[in-house]
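A.B. asks: this is a predicted model, with the sequence first.
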Amino acid sequence: MTLALDNVLLDTRPRQLGGWRRGGAEFLYFGFKNARACLFVGLFFAAMMLTPRAGVFGVPRYDVLLLVALAIQLWMVRSGLETMDELKAICLFHAIGFVLEAFKVSGTIQSWSYPDFAYTKVVGVPLFSGFMYAAIGSYIVQAWRLFDLRIRHHPPHWMAWTIAILIYLNFFTHHYIGDYRWYLAACALGLYSRTTVVFRPLDRDRKMPLLLAFVLIGFFIWLAENIGTFWGVWRYPNQLGAWSVVHVSKWSSWSLLVIMTFTIVANLKHIKEKIHVARA
């Protein structure tokens, strides 16, 4: 069923549309393709909201979520929705996310916590949590195919990797030497200021600044984080007594994390071929 839907969404034959009808059709296809690219995210968050806090048949909630995430990932690979190379990149996101989670929930940092018991908790981090980071990579991988993304005026890859690594390190070092998030954001702004993403919502190419895409994806991740904390899957210290909206500053953090995720995806062989690197 999903592959049949993909065939419809990937049909780029010219349509005889004009005016508001074309605008409406492209807007709908843009929404449908984004929803389809969020397949892993949608299924995982549905499981997150539907799984009782007490667990299922004696299995703790976090362990159920890990089993669900593994089942979704296996199904996507077996059905051809993701390739083995893409799976390797997504596993890398999982590892990167787990290391960050382990640091953030440690006794000396305690940026957030996972309050429930689980058999699959390691150093206070339930193993399903890495899939929340992998979900971002999964979305970008799926969107790349569905929208036939092409990147114009991408900065040299070594520069992109440098800023991506510094962004990741800042999540750790800001607890000790200060938060350099906005300096890194300024560097990213200069680095990607000319970069545009060409995409095809229906049958014609459209384009937008890549930086805008980073910010928009970061915003929707921030919304998803509010959903996760509302359902008590994890909590920030100020949410332990009663839930409150996740501070809007997290939006900037997520947008920077998207840049790092994008950099990893952009180095997949079949994707790298569609990236035009600007001359230094």
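C.D. replies: Looks like it came in fine.
A.B. asks: when you work out contacts or count neighbours from here on, use the C-alpha atoms and nothing else.
C.D. replies: Fine.
A.B. asks: ok, the closest residue to A102 other than its chain neighbours - contacts?
C.D. replies: Spatial nearest neighbour of A102, chain neighbours left out: V125 (6.0 Å); criterion: Cα to Cα, 6 or more residues apart in numbering. With contact set as Cα atoms under 8 Å, 6 or more residues apart in numbering, V125 has these partners: 98, 101-102, 105, 114.
A.B. asks: 10 Å instead, please
C.D. replies: Contacts for V125 (Cα atoms under 10 Å, 6 or more residues apart in numbering) come out as 62, 98-106, 113-115, 118.
A.B. asks: which stretches of this protein form helices?
C.D. replies: Shown for the chain, the helices assigned by DSSP state H span residues 2-9, 19-37, 39-50, 61-78, 84-104, 130-146, 157-177, 181-191, 210-230, 249-265, 269-272.
A.B. asks: picking that back up, most neighbours of all the contacts of V125, which one?
C.D. replies: The residue in the contacts of V125 with the most neighbours, by other Cα atoms under 10 Å, is Y62 (27 neighbours).
A.B. asks: distance of that one relative to C187?
C.D. replies: Plainly put, Y62 is 38 Å away from C187 if you go by Cα to Cα, to the nearest Å.
A.B. asks: same deal with D205?
C.D. replies: Shown here: D205 relative to C187, a distance of 29 Å by Cα to Cα.
A.B. asks: go on, L268?
C.D. replies: Computed with Cα to Cα, the distance linking L268 and C187 is 24 Å.
A.B. asks: repeat for F40
C.D. replies: Per Cα to Cα, F40 is found 31 Å from C187.
A.B. asks: these two: which is more packed in?
C.D. replies: Higher neighbour count among F40 and C187: F40, with 23 against 13, using other Cα under 10 Å.
A.B. asks: my guess is the more buried one contacts V77. True?
C.D. replies: No: F40 is beyond contact range of V77, at 11.6 Å (criterion: Cα atoms under 10 Å).
A.B. asks: take this one as well and set it beside the first:
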Amino acid sequence: MHNPSGPADLTTAERAIDARFRALLARLPRRGPAGWLTEFAVFGLKQAWACVFGGAMLAVIFAAHLWYPPDAAFARNDFLTLAAVAIQIAMVAGRLETLRELRVVVLFHLVGTAMELFKTQVGSWSYASDGLLRLGAVPLFSGFMYAAVGSYLVRVNRLFDLRFTRYPRRWVTAVLAAAVYANFFTNHYLPDVRWLLIAAVALVFGRCVMQFRIFRFRWRMPLLLAFLLVAFFIWLAENIATWSNAWLYPSQLGGWHLVSPAKLASWFLLMIISVVLVTWISPPQPPDDEPATAADATGAPPAAVPR
């Protein structure tokens, strides 16, 4: 049985924050508009907390674009790298991230950096050439942007106590993720099969439903919809990063414009790689053996009950 007083796998710091907020929120009405507003507010707070690493990275990139001195002796890219390292250290030292989760974040960093080295070489995008903390044309802070996705996924998994109905076999998802990752490289020399891979993702994950806890209730939504929503918000963050000149696509070299919505397909596929890496330390869990407590996120009448 899941502990109704709050997730048991939160970090020490998160348990203290969780207990304080629960004490405050418990005074609010359980039903009616106030009850739904409470769920909505908690959803936003939890999402913001899950995004703390990525949000901090994006804030530093944005601030550096606006205020970093162009004639500074220390290159902006090197500053971003050191800032990313400082954020990561603060996450672990402040017990906002466990050492076990850090392994996945580091793996995201390595997988992402390998892709960056290849993609910059073939001209898919480019970075400013300043700075010493780099591998070839890739400044080291770039790997932390992939790590931010990993950090979000491992945190959202425990903050929302994710459970999955009809989750596909993990070896099948691993084969699919390997094919997706390979296509990011081979599509420069062989036909791009991303649309076939998206169809395969729909086939493999199409029956899977994700259940998640906000505050008093558990909800459900199709896992494919969750992938698409996360991909959309990564695309929004990408637009902020490219506007801040963290990197640029070839079409943006003459002047910034919105990243093509077609990139959503790439971010959607990246979610498959990301989810498979996260399941390395957090195997997908089935729902508890309790009565159904989900409200359908696709618009069905709510059937949530307090836990």
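C.D. replies: Received, thanks. This structure is a prediction, so every number in the text was calculated from the model and none was measured.
A.B. asks: the residue nearest to A102 of the first structure pairs with which position in the second structure?
C.D. replies: Aligned counterpart of V125 of the first structure in the second structure: V138 (TM-score structural alignment).
A.B. asks: got it, and N238 of the first structure?
C.D. replies: Checking TM-score structural alignment: N238 of the first structure goes with S251.
A.B. asks: ok, now which ones touch its match?
C.D. replies: Applying Cα under 10 Å, 6+ apart, the residues near S251 of the second structure are 124-125, 257, 259-260.
A.B. asks: among those, which pair sits farthest apart?
C.D. replies: S124 and H257 (16.0 Å; Cα to Cα).
A.B. asks: leaving out the residues flanking it, which one is nearest to the aligned partner of C208 of the second structure in the first structure?
C.D. replies: C208 of the second structure maps onto T195 in the first structure, with residues paired by TM-score structural alignment. Nearest residue to T195 of the first structure in three dimensions, chain neighbours excluded: H153, at 4.8 Å (Cα to Cα, 6+ apart).
A.B. asks: residues contacting that neighbour?
C.D. replies: 191-197, 275-279.
A.B. asks: A35 of the first structure: which of those is nearest?
C.D. replies: Within the contacts of H153 of the first structure, the smallest distance to A35 of the first structure is 18.8 Å, found for V197 (Cα to Cα).
A.B. asks: I'd like the distance between F230 of the first structure and I109 of the first structure.
C.D. replies: Separation of F230 of the first structure from I109 of the first structure (Cα to Cα) stands at 22 Å.
A.B. asks: so for those two, which sits in the more crowded spot?
C.D. replies: F230 (18 against 12).
A.B. asks: show me what contacts the closest residue to the more buried one other than its chain neighbours?
C.D. replies: Using Cα to Cα, 6+ apart and skipping residues adjacent in sequence, the residue nearest F230 of the first structure is W243, 6.2 Å away. W243 of the first structure sits next to 226, 229-232, 235-236 when contact means Cα under 10 Å, 6+ apart.
A.B. asks: going by neighbour count, which of those residues comes out on top?
C.D. replies: R235 (24 neighbours).
A.B. asks: wait, isn't that one in contact with K104?
C.D. replies: No: contact criterion Cα under 10 Å: R235 of the first structure and K104 do not qualify, at 11.9 Å.
A.B. asks: any common contacting residues for these two?
C.D. replies: Common neighbours of R235 of the first structure and K104, using Cα under 10 Å, 6+ apart, are 111-113.
A.B. asks: so can I have a markdown table of these showing distance to K33 of the first structure?
C.D. replies: Listed next are the shared contacts of R235 and K104 of the first structure as a markdown table, based on distance: Cα to Cα, whole Å:
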| residue | distance to K33 of the first structure |
| --- | --- |
| S111 | 34 |
| W112 | 33 |
| S113 | 34 |
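A.B. asks: if we take the residues you listed, which one ends up nearest to I165 of the first structure?
C.D. replies: I165 of the first structure has its nearest neighbour among those in S111, at 20.8 Å by Cα to Cα.
A.B. asks: just the buried members of the contacts of S251 of the second structure?
C.D. replies: Buried members of the contacts of S251 of the second structure, scored by 16 or more other Cα atoms under 10 Å, are 125, 259.
A.B. asks: re earlier: turn the contacts of W243 of the first structure into JSON lines, columns for distance to M159 of the first structure.
C.D. replies: Shown next, in JSON lines, are the contacts of W243 of the first structure (distance: Cα to Cα, whole Å):
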{"residue": "N226", "distance to M159 of the first structure": "33"}
{"residue": "T229", "distance to M159 of the first structure": "35"}
{"residue": "F230", "distance to M159 of the first structure": "38"}
{"residue": "W231", "distance to M159 of the first structure": "39"}
{"residue": "G232", "distance to M159 of the first structure": "39"}
{"residue": "R235", "distance to M159 of the first structure": "35"}
{"residue": "Y236", "distance to M159 of the first structure": "34"}
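A.B. asks: next one: N34 of the first structure from G80 of the first structure, what distance?
C.D. replies: Applying Cα to Cα, the value for N34 of the first structure to G80 of the first structure is 18 Å.
A.B. asks: which one's more surrounded, these two?
C.D. replies: The neighbour comparison of N34 of the first structure against G80 (other Cα under 10 Å) goes to N34, with 18 against 10.
A.B. asks: quick one: map that one onto the second structure.
C.D. replies: That one, N34 of the first structure, aligns with Q47 by TM-score structural alignment.
A.B. asks: measure the closest residue to its match other than its chain neighbours to W280 of the second structure for me?
C.D. replies: Spatial nearest neighbour of Q47 of the second structure, excluding adjacent residues (Cα to Cα, 6+ apart): V156 at 7.3 Å. Distance from V156 of the second structure to W280 of the second structure, counting by Cα to Cα: 15 Å.
A.B. asks: and these two? Which one has more around it.
C.D. replies: Neighbours were counted for V156 of the second structure and for W280 using other Cα under 10 Å; V156 has more, 19 against 13.
A.B. asks: what is the burial count for A164 of the first structure?
C.D. replies: A164 of the first structure has 22 nearby residues by other Cα under 10 Å.
A.B. asks: for it, what are its contacts?
C.D. replies: By Cα under 10 Å, 6+ apart, the residues touching A164 of the first structure are 158, 184, 188, 256-264.
A.B. asks: go again with 6 Å.
C.D. replies: Neighbour list for A164 of the first structure: M260 [criterion: Cα atoms under 6 Å, 6 or more residues apart in numbering].
A.B. asks: same question, G35 of the second structure
C.D. replies: Counted by Cα under 6 Å, 6+ apart, G35 of the second structure has contacts P29.
A.B. asks: what's it aligned with over in the first structure?
C.D. replies: Residue pairing (TM-score structural alignment): G35 of the second structure is matched to R22 of the first structure.
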